[in-house]
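[1] whatever this is, show me its structure:
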Amino acid sequence: MLPYFDPDYEYFNQRINPPRVCIDNSTCSDCTLVKVDSMNKNGILLEVVQVLSDLDLAISKAYITSDGGWFMDVFHVVNKQGQKVTDEKTIQHIEKALGPDSNLLLGGEKEGSSSPGRSVGMHSIGDHNAIELKGSDRTGLLSEVFAVLAELGCNVLAAEAWTHRTRVACVVYVNDAASGQAIDDESKLSRIEQRLQHVLRGHTGVGDDDDGCRPVAHTNFSAGSNTHVDRRLHQLMHADVDADLDGAVSGAAASSGGEDEEDRPEISVEHCEEKDYSVVNVKCRDRSKLLFDIVFTLTDMEYVVSHASVSSDGTYGMQELFIRRKDGCTLEKDEAESLIKCLEAAISRRVTEGFTLELCGRDRVGFVSDVTRVLREHGLTVTRAGVTTVGEQAINVFYVRDASGQPVDMKTIEGLRVQIGQTVMLNVRSVPSSAAAAVAAKAPGQRRQTASGAGALSKVSFFSIGNLLAKLRA
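    All right, here's what the predicted structure looks like:
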């Protein structure tokens, strides 16, 4: 007979040594220090970085150590304006999300993110279904997807879409337009899935398993309601594209709108014999959420970060990460090559150039469908998208380029403004090219802003559903 084992004993040490977080605004003159100490567990670094990233805090420096049973991190952060974090509500959220009252150690991974509004089960948008989509990208694809949903009586509450290397991944939250509740009719769910599959396959009619190739179309009603949105989009992109290592570099350049060779991340993996680590070195254009994307990739590939140093010179971000596999072993040569390709893809996914279109109007069924149809009619390709509903207002943000991958002509923008009409507020912002951003980063008066860690590409930051919803709930 096996001896009795109290299930609460597993967390006993964590209860007597709860996580501690300190927000320090006095040590540094130009940034806030966030210090986190806690018992160590697998994935804890990603959860901490996720909380900071979801609040749109730029990380300019970080010192990370988690060898043995203890986890100690120091992050230098600033807000979106490049200033110290002094907002009391933001500070309280960090303390609650990472402090002794958080679920950082007590089953945090199982219960989902503690960050506001960034999980598939966003309670703020009510009862809903989460739909995951991935497939080959083409001009007008999102317009067709949203048109199908509107036609089938689905109200789009929120959505996020990424494109990369001619592929697209999207998570859409819908409910029944008539009842305002989640769709529970199995026949209707099946009909929606079939129609979306048809749209994703496009004019080629290629199925998911034709010729034994990777799937070109995938639709799934997500069962896991606590998956972080950015994590899930990375996973969809990773499983569909990044495992395909052949031609990854050329594909990345082709879909990034003409990415220069010098703009490609410099990534190397070496072996540290003295401490028996694999050392990952990354140097690339600095930008918002860079550390999150790198840490996510390592965590999802089941590597453990034991030590790390992160810094930024204002234009480039440098990261040195000492890692091992979960079993304590260092990486083999073929593993290192695969990791480099996957990190390159994860870093380049968020780099977007062109124009940002921010649209706000009264919410109604088919609003997103109508907006994306107008974009398609003007020959615009959506490279990134964020959609949400707050009260009676629909807020849509799109990164767009023309069909040839070039920046959008201002005449097109003006024609777009006329066709959308006076009932929808439209704000247009230009995202600087990599070269222009680099020059701006070195210009007088810009140094502090870029040195904050947001980097040259983040002066026009991507729309954050979580940040907006957190402010509205405050």
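[2] going forward, measure contacts and count neighbours with C-alpha atoms only.
    Will do.
[3] all strands for the stretch 201-350 of the chain, in order.
    217-221, 266-272, 277-285, 303-312, 316-325 (DSSP state E, counting those that start in this stretch).
[4] quick one: closest of those to Arg15.
    strand 303-312 (22.8 Å; Cα to Cα).
[5] packing partners for that closest one?
    strand 58-65, strand 316-325 (3 or more Cα pairs under 8 Å, 6 or more residues apart in numbering; DSSP states H and E).
[6] starting at the chain centroid, how far to that strand?
    19 Å (Cα atoms, centre = their mean, to the nearest Å).
[7] angle of that strand against strand 58-65?
    Put simply, strand 303-312 runs at 130 degrees to strand 58-65, going by axes from the mean of the first three to the mean of the last three Cα atoms, to 10 degrees.
[8] I'd like to check the angle between strand 303-312 and strand 277-285, please.
    40 degrees.
[9] just to revisit the earlier point, of all the helices and strands packed on strand 303-312, which one is nearest Ser369?
    strand 58-65 (33.3 Å).
[10] here is the second sequence; please produce its structure so I can put it next to the first one:
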Amino acid sequence: MEASVSYSSTMDDEYEKFIKRMNPPRVVVDNESCKNATVIQVDSANKHGILLEVVQVLTDLNLMITKAYICSDGGWFMDVFNVTDQHGNKITDEGVLDYIQKSLGPDSCFASSMRRSVGVVPAMDHTSIELIGSDRPGLLSEVSAVLTNLKCNVVNAEVWTHNTRAAAVMRVTDEETRAAITDPQRLALINRLLCNVLKGSNKYREPKTVVSHGLTHTDRRLHQMMFADRDYERSVDDSLDEKERPNVNVVNWQDKDYSVVTIRCKDRPKLLFDIICTLTDMQYVVFHGNVDAEGPQAYQEYCIRHVDGSPVKSDAERERVIHCLEAAIVRRVSEGLKLELCTTDRVGLLSDVTRIFRENSLTVTRAEVATKEGKAFNTFYVRDSSGYPVDAKIIDSIRQTIGQTILSVKGSPEESNQSQQESPTRFLFGGLFKSRSFVNFGLVRSYS
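    Presented below is the predicted three-dimensional model:
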């Protein structure tokens, strides 16, 4: 039986390579036809997931997709994107344009990212740890403290929370060697101790920290983990203003045997990726699509079928699609105070920072941790553990704790709590770590 499965997989791979050689992808980059955006057209033989792979390449470059036209009916895929940089300018960087051509053109090799397991993954230069469990105040502090005690250095991480659940993808190295951790006994110990930390009062949703193999895209993995954990089963966050709530609708187009999904919501970076990622992992195929995000509000419309060829079959399936897309939109929307840290990296840095948050009654709702060339670049979204607006006295307390650091506040806490726009100010948390960084903060509901 095993030989048969292996043979079938090999044949599928060879067939896909053959189709690709006969019909190589074609990428056209046009900076002339549109006055305010770069137009990127991708033509290729069709396959399930190709739309997500293309969108993933563009969003990983932090490009803003303002318009898109999608057509993949039949055996051919064609997509046209209008993109800009984060400042609304055309893409003129030759390095970026060359990367797009190589990533999506004839020489590309779209990597499969369908893995769904959760756990600790040894990689070339780091070990990837995937966690999901019940959210609670101080959770990230406890997880990072365990890793520090186990002589693990966090080189990058991303943490999302939604509907009482928390998911994280963390990449760590050994404290001494700064290499991946491969010892099976040590990996088992990490699994066991982190699982103990993640255990909460929810008896029906146990935390997951099991060993798996392979690597996948971090944001996609977080979507997959939360989807598998059924975080969509609760309604959209009631704290969202009515204007901020996503409007998702699904109807069947009987004449064409499609289901038509329409989405209206506030635009933000990576919105298109989040929606296409969710549809793809729910095993739906987008045959036609139209995206318009040139203003503050984004409009998206898709003609979809399940991979078995059928449109949405029942009211229950329709409601599930709506709830899952709402969750995908809201997961990346983070309430609270945006804090940005920039300092020299060291072992235990994340543990120390999150401990200070916890000691000052702040809970982390989302985090992005990165290191590069000995520097740590971390972003945290925090709120008061009791649900109240963050008080300026808490910031004063943090400033006293971290030492020689300059802290500035944009507006009053009341004004900041009402703001739904992302603040341009930044929080550089350097004084605690004996660097002379300036500290600013802005309270936002982030749409980045």
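[11] give me the TM-score for this pair.
    The TM-score (TM-score structural alignment, normalised by the length of the second structure) is 0.84; 412 aligned residues with a Cα RMSD of 3.0 Å.
[12] now the helices for the stretch 1-150 of the first structure?
    12-16, 44-54, 88-98, 108-111, 141-151 (DSSP state H, counting those that start in this stretch).
[13] buried deepest among the ones you listed, which one?
    Ranked by mean neighbour count, the helices of the stretch 1-150 of the first structure are led by helix 44-54 with a mean of 22 (mean count of other Cα atoms under 10 Å).
[14] which stretch of the second structure lines up against that one?
    Aligned by TM-score structural alignment, helix 44-54 of the first structure corresponds to residues 50-60 of the second structure.
[15] residues in contact with the matching stretch?
    For stretch 50-60 of the second structure, the external contacting residues (Cα atoms under 8 Å, 6 or more residues apart in numbering) are Ile100, Ser103, Leu104, Phe110, Pro269, Lys270, Leu272, Phe273, Ile276, Cys277, Thr280.
[16] quick one: it to the first structure mean distance?
    Compared with the first structure after the fit, stretch 50-60 of the second structure shows a mean deviation of 0.6 Å (mean Cα distance after the TM-score superposition for the first structure).
[17] picking up where we left off before, can you list the strands of the stretch 201-350 of the first structure in CSV and add distance to Val249 of the first structure and mean neighbour count?
    CSV is the format used below for these (distance: least, Cα to Cα, whole Å; neighbours: other Cα atoms under 10 Å):
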stretch, distance to Val249 of the first structure, mean neighbour count
strand 217-221, 22, 19
strand 266-272, 12, 16
strand 277-285, 15, 21
strand 303-312, 23, 21
strand 316-325, 20, 21
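[18] could you dump those strands into CSV and include distance to Glu414 of the first structure?
    Putting these into CSV (distance: least, Cα to Cα, whole Å) gives the following:
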stretch, distance to Glu414 of the first structure
strand 217-221, 35
strand 266-272, 39
strand 277-285, 32
strand 303-312, 38
strand 316-325, 35
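[19] residues contacting Thr363 of the second structure?
    Arg136, Pro137, Gly138, Phe357, Val382, Arg383, Asp384, Ser385.
[20] what sits against the equivalent of Thr356 of the first structure over in the second structure?
    Counting by TM-score structural alignment, Thr356 of the first structure lines up with Lys338 in the second structure. Taking Cα under 8 Å, 6+ apart, we find Lys338 of the second structure in contact with Thr379, Phe380, Tyr381, Val382, Arg426, Phe427, Phe441, Gly442, Leu443, Val444, Ser446.
[21] rerun that using 10 Å as the cut-off
    364, 366-367, 379-383, 422-423, 425-427, 440-446 (Cα atoms under 10 Å, 6 or more residues apart in numbering).
[22] many thanks, I have nothing further to ask.
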